[in-house]
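Q: Below are the sequence and a predicted model for it; my questions follow.
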Amino acid sequence: MATTSANPDFFKTKVLGHPSGLFVLFFTEMWERFSFYGMRVLLVNFLTMAIAGVDMPGWGWSSENAGALFGTYAGLLYLTPILGGMIADRYIGYRWAIVIGAAIMTLGHAAMAVETEFMLYLGLGLLVIGTGFFKPNMTSIISQMYKDLPEKKDGAYTIFYMGVNAGAFFGMMLCGYLAEKIGWSWGFGLAGIFMLLGTLQFWMAKPLFGTIGDVPDKAKKDAEIDATEKRNPFTTIDKILIVITSLIGVLYIFNDPLSKIGKINILPQEFLVSKDTLTGPLVVIITGLVLFLFLVISRILRYEPVVRDRMFAFIVFAFFTVFFWLSFEQAATSLVIFARDFTDRTLDGNSLVIFNIVNTLLTVIPLAIITWVLVLLFKQTRSQILRSNITLFICFGLMWGIVIWMLYREFTSTASEVTVSWFSILNSFFIIVFASLYTRWWDSKYNPSAAVKYGLGLIIMGLGYAVLAYGASVIPQGAVAGTVRVSMIWLILAYLFHTLGELCLAPVGLSYVSKLVPPRMIAFMFGMWYLGIAIGNKLAASVGGMIDDVVRDYDMTTFFLIFTLVPIVAGSCIMLLNPVLKKLMHGVK
């Protein structure tokens, strides 16, 4: 059954050349990302902020402990979508999964606002569960929408990715500002309010989607499977390996923060080899990875040749994704600490006036553009989803009010300190600025192959850290927080390079997953894609938490050079694999 027949009018109401429904998903993802990144930018800063001696005291954790907790949280955020994708695929459909996930996340944000240790862990747990339902199924709906329009997918995913980053931009800016200037609970609470409103507007837009994302009809789903897709049932060995590798992964991801924060070890400290050679947890996780690779490769070999080759290409892309997120996700840990403790953020006089003008343009122009998109959506869909549109206008009215209050407060102050969270918004701002240029590039005759896009993304990412390593060269070995501060320009340039690299890799990565994976496995394989991101996030937080140790034993430049060399080497390798990957993809562009 063609996608368009699910609702013939769906593709008649268009905004900026794409179906209006894409922009409903755009705003749904925007509010979810507002909430997620609004909380994310606060967490490590809140946990590691000094207990006393500052205006906004935190919990005084070490960077290692904060990194361990955040890494486990971030890793689980990308693991639960595997299960959530399977449940949606087989039982409840994509739309219900999104609503259930969003509701659970709303409760999680509410718990975070309480600021007790129990509620912190409860809130993080609810966010992990809710994300499992929400995350894979947003992209699955887009894949279903564009099933018969594959040439439009890259552009659609890039627009969708702009929604992701618009939400991240305003979430980090507004939640971060309220948290650092007024109180932590205000920042955590605002994230929950917009999560709730985003859930309501998506549910009210149901008439626009027809049967897209409905509860699956098993007989119809089986009938739509391509004739080249031979069923590949799980064998007994497959199931045993799934249980073993899943158990190992879960034990490791929880053992890391438990052993560091609570001094509780759920994995043996010695296993097979001496603790002085390799720690027990490391041996266990290496064993689990070997078993997992055996499971994946053995299953792929049982597919038909074309499907098999494309799945191998998918695995290669997922593997190199780990190296990208290992470096990129320093933004949640080490770069937050670097911005707070080693970056000069104090402004007064002319520098404050210039910053306020730039910050106003930085805030108002993107908000005005996205409000204009909302108006376009309203004109196209007001007769179909009026309540959804009204809810969106309420969201934007609230956000405009907070922005105007924030800007007024800053313009009337004689001296100010740029918030730590402000630097994190630069990534999202640059994406909003440059995403349309990349969309035109991908739609032109100069559109590079998937491997080249990946290679460029990784290499440009590495160059961003090279700039930061150079800027941090004045920070000596063993520097104490606050004793040496560098210019803000180095962080700004680093985020620019990181964004240019991200636009080459992240949004088109989602598009290639949908092109290479068999339709009946799409949500599950999106979950597998997120597994690669989960590993990258966990590694990023664990390594990022070592920033204090590396600076004490070496220096800050050495720390950033790690994230310079790793992505550049990885990017060069995947570009060399370009001819092989082209053959494996069998004509997928």
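A: Received it, and whenever you're ready, just let me know what you need. Residues are numbered from 1 along each chain as shown.
Q: Only C-alpha atoms from now on, for both contacts and neighbour counts.
A: OK.
Q: Which helix or strand contains residue 257?
A: If you go by DSSP states H and E, residue 257 is part of helix 236-261.
Q: Likewise for residue 451?
A: Residue 451 is part of helix 450-471 when elements are defined by DSSP H and E.
Q: And the next helix or strand past that helix?
A: By DSSP H and E, the next helix or strand past helix 450-471 is helix 489-516.
Q: how many degrees apart are whichever helix or strand comes after that next one and helix 236-261 in direction?
A: Once the chain leaves helix 489-516, the next helix or strand it forms, by DSSP H and E, is helix 522-544. With axes from the mean of the first three to the mean of the last three CA atoms, to 10 degrees defining the directions, helix 522-544 sits at 30 degrees from helix 236-261.
Q: so what secondary structure elements neighbour helix 522-544?
A: Counting contacts by 3 or more CA pairs under 8 Å, 6 or more residues apart in numbering; DSSP states H and E, helix 522-544 is packed against helix 63-87, helix 117-145, helix 305-328, helix 489-516.
Q: Determine which stretch of those helices is the most buried.
A: Most buried of those, by mean neighbour count (mean count of other CA atoms under 10 Å): helix 63-87, with a mean of 25.
Q: what element comes up after it heading to the C-terminus?
A: The helix or strand immediately downstream of helix 63-87 is helix 93-112, counting by DSSP H and E.
Q: ok, back up a step: so the helix holding residue 451 versus helix 489-516, what angle?
A: Helix 450-471 and helix 489-516 meet at an angle of 160 degrees, taking the same axes, to 10 degrees as the criterion.
Q: another structure for you, compare them:
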Amino acid sequence: MKNFTSTTDVMGHPQGLLYLFFAELWERFSFYGMRALLVLYMTKHLLYSDRMAFGVYAAYMSLVYVTPMIGGVLADRILGFRKAIILGGVLMALGHFFLTFEYDVFFYGSLALIIVGNGFFKPNISSLVGSLYESGDSRRDSGFTIFYMGINIGGAVAPLLCAWLAEHYGWHVGFVLAGIGMLIGLIVFRGGLVRNVFDDRGKVPNVSRYNEKFLGIANGNWVVITAFLSVPIFAAIVYFYEFEHYLVWLVSACLLVFIMSVLQKIDKPARKKLLVAVYFTVLYTLFSAIFEQAGSSLTLFADRNVNLIAMNAAQTNSINSGFIILLAIPFSVLWTYLHRLKMNPNSVVKFGLGLFFLGLGFVIFGMSARAVNEWAQTPMSYLLIGYLVLTMGELFLSPIGLSKITELSPVKYTAFIMGVWFSANFFGHYFAGKIAELTTVATGDLGVFSKGVLGSLTELITGMSVSETLASAENLQQLYSYVSVYACFGVLAMSIGVLVIVSFRFVKKAMGAVH
């Protein structure tokens, strides 16, 4: 067999990018395929209450964003990118396949396997992409854009296929397809290793450290053993999701101590920039808490109160990724064009616009109640338009934030500050679970958003009055529980977005030369 090296370009990029593109595509296929089914599986098959399903889902998704910090460090010091990616892929594949066993120990164990596996796979395949390009290579941004497209292609296609199989042949067939997707990703990555498309990149960084023994076992093997031993711990955290707030407090305290420590070690200009990075992270946490209703409460809203056409509720999870595929390149071209005209908005303004459009998307979800039919179902057009608008918000904020964090971070602490940025996903998913729980109200109780000023705001946006809703059927009360939450949090996000835009000059001053 002929060996190819990464010096052989494909469409102007190292050949290794092609393998990593498809490996990540299939890994995301497995992740988003399973995610699309999870809340519906818990509420419809396992018969969990909405509150319990939201709690388990929030704990699972928040932990998914904690383990990459650990997996990245272990790869840098001991395993190397290659071994970490393979270990993570194997763990995730096992997690998807174990979901086919209908016992609590397998269900929570499966979620934990995916949590741990994602920690090894996700950060290190991205790092391997970066290693394909030398410092200063002008192709780097384009390469990551191509790689990002693979993520969203997997995220768009997986819910459609996995949900179709789950609907026609059973939940477990959908989970099996997700597991097969992960195996295909591993096979593709393995193919790249066999063909030597990565050269020496991603190998064990320090062979002597890897082989150094403790209690007669090499450090490299200890990482694998510890990964499997940690599975019951993460399964217990998900199972006892009611106590996750203790983990949130612990992570918050650790981050605060580390940030305070860094602030004392850097000069005043760098300190101002770091505080702006923290400010952006707080805004991203708020964005994530509202945005991540997708996959949880929005999936149940689509299942129960949207007149779906040509797709089922689980398949609606593909809408966001589909819009990203359509809009990512136009947005990229837009920033370049505006930069040429010297009209490119400051990144603070983009953050504000991101929050504003996110809120507007949820207000549109709330407004859908104005067109409700006799079965308490709203038109699917509102769901599509709402997703389109909030996806625009995502493109204003998420990629811009990732870029600015690298510029605002002190060079010596870039990796740590990047970890702080990604911690917003951990906090965001935790609070997203709390927001989703607000949609679970008992019959005859429309919740906090039906009272006082919030009740008036809800009626203004949704057209649903409290008195008429309470006198209506249960399905209309259920609709109110969703649209009231979406409308009020939508207005909150829009309001904060406007405040961010109005006060951008104060933040811009602290950013120095960073745009």
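A: Yep, that arrived. Predicted model only: the values in this text are computed from it and were never measured.
Q: tm score of chain vs chain?
A: Once superposed, the chains reach a TM-score of 0.78 (TM-score structural alignment, normalised by the length of structure 2), with 449 aligned residues with a CA RMSD of 3.3 Å.
Q: just to revisit the earlier point, show me what counts as buried in the helix holding residue 257 of structure 1.
A: Residues 238, 241-242, 245, 248-249, 251-258, 261 are the ones in helix 236-261 of structure 1 that count as buried (16 or more other CA atoms under 10 Å).
Q: show me the contacts for the most centrally placed residue in structure 2.
A: Residue closest to the average C-alpha location in structure 2 (CA atoms, centre = their mean): residue 425, at 6.5 Å. By CA atoms under 8 Å, 6 or more residues apart in numbering, the residues touching residue 425 of structure 2 are 62, 65, 284-285, 288.
Q: Who are the contact partners of the residue mapped onto residue 152 of structure 2 from structure 1?
A: In structure 1, residue 152 of structure 2 lines up with residue 165, judged by TM-score structural alignment. Counting by CA under 8 Å, 6+ apart, residue 165 of structure 1 touches 30, 33, 428-429, 431-432.
Q: 10 Å instead?
A: Counting by CA atoms under 10 Å, 6 or more residues apart in numbering, residue 165 of structure 1 makes contact with 29-30, 33-34, 37, 159, 171, 425, 427-432.
Q: Then residue 489 of structure 2?
A: Here residue 489 of structure 2 is in contact with 290, 358-360, 362-363, 366, 435, 449, 483, 495 (criterion: CA under 10 Å, 6+ apart).
Q: Of those, which is the nearest to residue 258 of structure 2?
A: When the contacts of residue 489 of structure 2 are compared for distance to residue 258 of structure 2 (CA to CA), residue 290 comes out closest, at 27.1 Å.
Q: For the residue lying closest to residue 544 of structure 1 once chain neighbours are set aside, give its distance to residue 466 of structure 1.
A: Ranked by CA to CA, 6 or more residues apart in numbering and with sequence neighbours excluded, the top spatial neighbour of residue 544 of structure 1 is residue 334, at 4.8 Å. Distance, residue 334 of structure 1 to residue 466 of structure 1, by CA to CA, to the nearest Å: 15 Å.
Q: name the element residue 302 of structure 2 belongs to?
A: Residue-wise, residue 302 of structure 2 maps onto helix 297-305 under DSSP H and E.
Q: Where does that helix end up in structure 1?
A: Alignment of helix 297-305 of structure 2 against structure 1: residues 334-342, by TM-score structural alignment.
Q: List the buried residues in that stretch.
A: For stretch 334-342 of structure 1, by 16+ other CA under 10 Å, it's 334-342.
Q: Which one of these is nearest to residue 549 of structure 1?
A: Among those, and counting by CA to CA, the member closest to residue 549 of structure 1 is residue 334, at 11.7 Å.
Q: mind checking what residue 174 of structure 2 lines up with in structure 1?
A: With TM-score structural alignment as the criterion, residue 174 of structure 2 matches residue 187.
Q: Before I go, just wanted to say thanks for your time.
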